[in-house]
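**Q** Just need the structure, nothing else, for what follows:
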Amino acid sequence: MEIAYWIVAGLLALFYAYGGGVKVVRSKEALQPMMGWVDTIPMPLVRTIGVLEVLGAIGLILPPLTGIAPALAVAAAIGLVLVQLGAIVVHSSRGEYRDLWLNGVLLVLAAVAAWLATTWL
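**A** Model (predicted):
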């Protein structure tokens, strides 16, 4: 179970650390070619989503790695599930149905990570 958690959590952490970091540091104009939805969302909200993604990535790795409050890994994974539910709503409302497969995969992986993180409860 632990090996499976580290594989899933590691992949999610890499994805969210990069994706969230990009949302935090790049301008709206730089984000628009790869994330068309930023034109309809206020930039402070885009930055907040980025910060939440980075914190989720950290929360998946640090608590179980250090042994300090490892239950936070479950909370981080659930938070990332909520981020993906929001992403599915945004993409669906914009008619971007071909992008939903990635959101679905990330949603399932985050849910699996939440389940596997119960190892430390």
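**Q** alpha carbons only for contacts and neighbour counts from here, please
**A** Will do.
**Q** what about the helices in this structure?
**A** Secondary structure of the chain (DSSP state H): helices at 2-25, 28-31, 43-66, 72-93, 100-117.
**Q** out of those helices, nearest to residue 37?
**A** helix 72-93 (7.6 Å; CA to CA).
**Q** for comparison, sequence B:
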Amino acid sequence: MNLALWIAAALLAALALSSGITKTFIPKERLAAAHSGGEWLRHASVGFVRTLGVVELLAAVGLILPGALDVAPFMVPVTATCWVLLMVGAMITHGRLGQYALVMLNLVYLALAAFVAWGRFDLEPFAG
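**A** Got it, this is the predicted structure:
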């Protein structure tokens, strides 16, 4: 189970890192034009998009480093729970725009994050 939780956290962290880098460093207009589900970007401010990118970068760190370094490892399931909430917001946003394929993709990410949160809170918490 520990290995499955590490793999799930690593997949989410890679996703968060990639998404966070693009939202933080690529101009909003260019990101909206290049992104297939980028319609939501037209309705968001630059500050919101950048803040969301920074939150995703922090999630990438929070899903891996606390457990790997054994420094505040309780932050891994807390971060995963926050990712669940972020995916609920993403699902609502994409649902309002009729982007149901992206809603389903966000649901997969939500399930993965819920698995990490549940696993690290209950099934196999970090020893400490």
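**Q** re the thing from before, now the helices of structure 1 in CSV, with distance to residue 37 of structure 1 and mean neighbour count?
**A** Listed next are the helices of structure 1 as CSV, based on distance: least, CA to CA, whole Å; neighbours: other CA atoms under 10 Å:
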stretch, distance to residue 37 of structure 1, mean neighbour count
helix 2-25, 12, 18
helix 28-31, 9, 14
helix 43-66, 10, 19
helix 72-93, 8, 19
helix 100-117, 13, 19
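**Q** Tell me how far the alignment partner in structure 1 of residue 84 of structure 2 lies from residue 9 of structure 1.
**A** Aligned counterpart of residue 84 of structure 2 in structure 1: residue 81 (TM-score structural alignment). Here the criterion is CA to CA, to the nearest Å. By it, residue 81 of structure 1 lies 13 Å from residue 9 of structure 1.
**Q** Identify the contacts common to those two.
**A** Shared contacts of residue 81 of structure 1 and residue 9 (CA atoms under 8 Å, 6 or more residues apart in numbering): residue 110.
**Q** For residue 17 of structure 1, which non-adjacent residue is spatially closest?
**A** Of all residues not flanking residue 17 of structure 1 in the chain, residue 54 sits nearest, at 4.8 Å (CA to CA, 6 or more residues apart in numbering).
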